[in-house]
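# After the sequence you'll find the predicted model.
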Amino acid sequence: MNLFADAIRWLLDPAQWTGTYALPNLLGQHLLYTVLSVLVAAVIAVPAGWIIGHTGRGREVAVAVSGAARAIPSFGLLILLVLLFGVLQIPTAGLVTFVLLAIPSLLAGAYTGIEAIDPRVLDAAKAMGMTPWQVFWKVEFRLGLPLLIGGLRAATLQVIATVTIAGWVNLGGLGYPIIQGIQLNQFDQVLAGALLVAALALLADLLFALAQRAAVPAGVRASGGGRTEDEPRRRARALRVARS
């Protein structure tokens, strides 16, 4: 309990809120790396996932790549890229690391969101005279959006965690007080930094959970995800979503 109280005092100390390594600056660095890397990963992975989900081609390759990428140790990949890029390019090496770690979750979320749609719903949309673009935008995209946001949620949390350990290579972020505290045996500082990272991760998770729930079309939500409805009525609801 005393350690927790010491950590709170460390956080409230005015000295931690001024200077180059002030907590607002470290938080800004953490958010910058997280947002930028997830955006870059989304530009790469989401279109590829949509194509795989829409055509059904390359799924085995995507699953294999995603599984292999998830198995790579984050810290080991970071150190490897720092050595390859050189110590003068640490931010670039860090950004590439974060992008590579974010891609698997985004890729999986994109193609599983499309694959999870009942093919009969797509056939009915085509029978209504929808063009391929309308089928994608009004049916596939809208019904697959919750799973895509789920992938974005997982990718963001992965990057938040990895940016924290990137403090070992002087990349900044909220991992800096944790790493410095370990080196100085200042465990109140270590706990304070861990609390900040945990709070950031929980807040991001909550926001994405709300967004994922809001992304479910009203007709699908009202039907309870199709678990208690018969198939014709569930397909009819999905098509009403597409028309709206």
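All right, it came through fine.
# For the rest of this, base every contact and every neighbour count on C-alpha atoms.
Noted.
# Grab the nearest non-local neighbour of residue 121.
Distance criterion CA to CA, 6 or more residues apart in numbering; nearest residue to residue 121, sequence neighbours excluded, is residue 235 at 5.6 Å.
# Check which helix or strand residue 106 maps to.
Residue 106 is part of helix 90-115 when elements are defined by DSSP states H and E.
# Find out how far that helix is from the centre of the chain, if you would.
8 Å (CA atoms, centre = their mean, to the nearest Å).
# which residues touch residue 243?
residue 138 (CA atoms under 8 Å, 6 or more residues apart in numbering).
# Which strands and helices lie in contact with the longest helix along the chain?
Longest helix of the chain, by residue count under DSSP state H: helix 23-55. Applying 3 or more CA pairs under 8 Å, 6 or more residues apart in numbering; DSSP states H and E, one finds that helix 23-55 contacts helix 90-115, helix 141-165.
# Relative to residue 200, how far out is the nearest residue to residue 26 once chain neighbours are set aside?
Excluding its sequence neighbours, the residue lying closest to residue 26 (CA to CA, 6+ apart) is residue 173, at 4.4 Å. Counting by CA to CA, to the nearest Å, the gap between residue 173 and residue 200 amounts to 12 Å.
# just residue 92 next, same as before
Taken as CA to CA, the span from residue 92 to residue 200 is 23 Å.
# out of these two, which sits in the busier spot?
Neighbour tally, residue 92 and residue 200, criterion other CA atoms under 10 Å: the higher count belongs to residue 200, 19 against 14.
# The residue nearest to residue 112 when sequence neighbours are not counted: neighbour count?
Nearest non-adjacent residue to residue 112, counting by CA to CA, 6+ apart: residue 53, 6.6 Å away. By other CA under 10 Å, the residues close to residue 53 number 25.
# ok so, going back, list the residues that contact both of residue 173 and residue 200?
By CA under 8 Å, 6+ apart, no residue touches both residue 173 and residue 200.
# What residues sit buried inside stretch 87-101?
Across stretch 87-101, burial judged by 16 or more other CA atoms under 10 Å covers 90, 91, 93, 94, 95, 96, 97, 98, 99, 100, 101.
# then this one, side by side with the first:
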Amino acid sequence: MGAIADAWSWLTDGSNWSGAEGIGVRLGEHLWLTAVALVITALIALPVALWLGHIGKGGALAINISNVGRAVPTLAVLGLLLLTPLGKQGNWPTIIALVLFAVPPLLTNAYVGVREADRDVVEAARGMGMSPWQLLTRVEVPLASPLIMTGIRSAAVQIVATATLAAFAGGGGLGRIITHGFATSRTPEVVGGALLVAALALVVEAVLVLGQRLLDPLRKRRPDPAEPRDAAVVKVPA
């Protein structure tokens, strides 16, 4: 427990939070990297996953291709990107590596969510004369929203944890605290940096869970777990 106590002392030292190399600046850099990588991941993965899930074709191939990003270590991808012209483009090598790592869980969850949407509800909506676009946006996506949000949460937490690698590419973020601690043989700084990354991942997870509950369009329409199952009524979102 001595290392934890020393790390806590380091974290609660106000001088470590100020300045260009302080915790506040590094935390801001880490959040920026996470937000940019997550937005790019969503812009790439969600349209592909939702459309493939809607038409029911090509999903397995897309998932297998995206899983290549999981098979290759993120640090190795980052190292290769640094050897290309992108290596001189600031944080972009790190962001690209993070996106490649985060696409698979988001793509898989969104695709599965749409494909496993209640087919009775989907067919009822189709029978009402809904267009394919209306069917996707007003029925399938709301029904798939829990799995989609789970994919976003998984991708976000992975990005937060993996963004520490930005330090190896000369970028910012909380990883710089850890690498600086190793370089100067300051164990409290190393442990403190690791605790900050873990705490940030937990906070991001909690915020996204709360957001999922607040934004879930079907939250109030789902049956109470204590209610008899035969009393539940599934309605098509308006």
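Looks like it came in fine. Predicted, not measured: the structure shown is a model, and the values here were computed from it.
# So after superposing, what's the score?
Taking TM-score structural alignment, normalised by the length of the second structure as the basis, the two superposed chains have a TM-score of 0.91; 237 aligned residues with a CA RMSD of 2.1 Å.
# quick revisit: how close does the helix holding residue 106 of the first structure sit to the second structure?
Following the fit onto the second structure, the mean deviation recorded for helix 90-115 of the first structure is 1.4 Å by mean CA distance after the TM-score superposition for the first structure.
# So which other helices or strands are in contact with that helix?
helix 23-55, helix 59-71, helix 74-85, helix 141-165.
# what's the closest of these to residue 224 of the first structure?
Of all these, helix 141-165 sits nearest to residue 224 of the first structure, with 13.7 Å by CA to CA.
# any idea how far the closest one is from the chain center?
2 Å.
# what's the mean deviation for the helix or strand that it is followed by versus the second structure?
Sequence-wise, the next helix or strand downstream of helix 141-165 of the first structure (DSSP H and E) is helix 175-184. Between helix 175-184 of the first structure and its aligned stretch in the second structure, the superposed structures give an average distance of 1.0 Å (mean CA distance after the TM-score superposition for the first structure).
# rewinding a little: separation between the residue nearest to residue 112 of the first structure and residue 19 of the first structure?
49 Å.
# what do you get for residue 214 of the first structure?
Residue 214 of the first structure is 40 Å from residue 19 of the first structure, by CA to CA.
# same question, residue 70 of the first structure
Distance from residue 70 of the first structure to residue 19 of the first structure, counting by CA to CA: 37 Å.
# Is residue 194 of the second structure part of a helix or strand, or is it coil?
Secondary structure, DSSP: H, G, I helix; E, B strand; the rest coil: residue 194 of the second structure is helix.
# burial count for it?
19.
# list the contacts for the residue nearest to it when sequence neighbours are not counted?
Distances taken as CA to CA, 6+ apart place residue 178 nearest to residue 194 of the second structure, at 6.8 Å, with adjacent residues excluded. Residues near residue 178 of the second structure by CA under 8 Å, 6+ apart: 189, 190, 191, 192, 193, 194.
# Out of those, flag the one nearest to residue 117 of the second structure.
Distances from residue 117 of the second structure to the contacts of residue 178 of the second structure, taken by CA to CA, are shortest for residue 194, at 39.4 Å.
# Can you list the buried residues in stretch 207-226 of the second structure?
208, 212, 216, 217, 218, 223.
# ditto for stretch 40-59 of the second structure
40-42, 45-46, 48-54, 59.
# Out of the residues you listed, which comes closest to residue 124 of the second structure?
Closest to residue 124 of the second structure out of those is residue 54 (15.3 Å), distances taken as CA to CA.
# what's the spacing between that closest one and residue 47 of the second structure?
Distance of residue 54 of the second structure to residue 47 of the second structure, computed by CA to CA: 11 Å.
# what does residue 173 of the second structure give?
Counting by CA to CA, the gap from residue 173 of the second structure to residue 47 of the second structure is 29 Å.
# can you check residue 211 of the second structure too?
Counting by CA to CA - residue 211 of the second structure and residue 47 of the second structure are separated by 21 Å.
# now residue 20 of the second structure
Taking CA to CA, one finds residue 20 of the second structure at 39 Å from residue 47 of the second structure.
# Equivalent analysis for residue 222 of the second structure, please.
Taken as CA to CA, the span from residue 222 of the second structure to residue 47 of the second structure is 26 Å.
# do the same with residue 95 of the second structure
Going from residue 95 of the second structure to residue 47 of the second structure by CA to CA gives 20 Å.
# What of residue 77 of the second structure?
24 Å.
# before we move on, what about residue 235 of the second structure?
Residue 235 of the second structure is 25 Å from residue 47 of the second structure, by CA to CA.
# same check, this time on residue 159 of the second structure
Counting by CA to CA, the gap from residue 159 of the second structure to residue 47 of the second structure is 20 Å.
# what's the burial count for the closest residue to residue 11 of the second structure other than its chain neighbours?
Once flanking residues are discounted, residue 11 of the second structure sits nearest to residue 192: 6.2 Å by CA to CA, 6+ apart. Using other CA under 10 Å, residue 192 of the second structure has 25 other residues around it.
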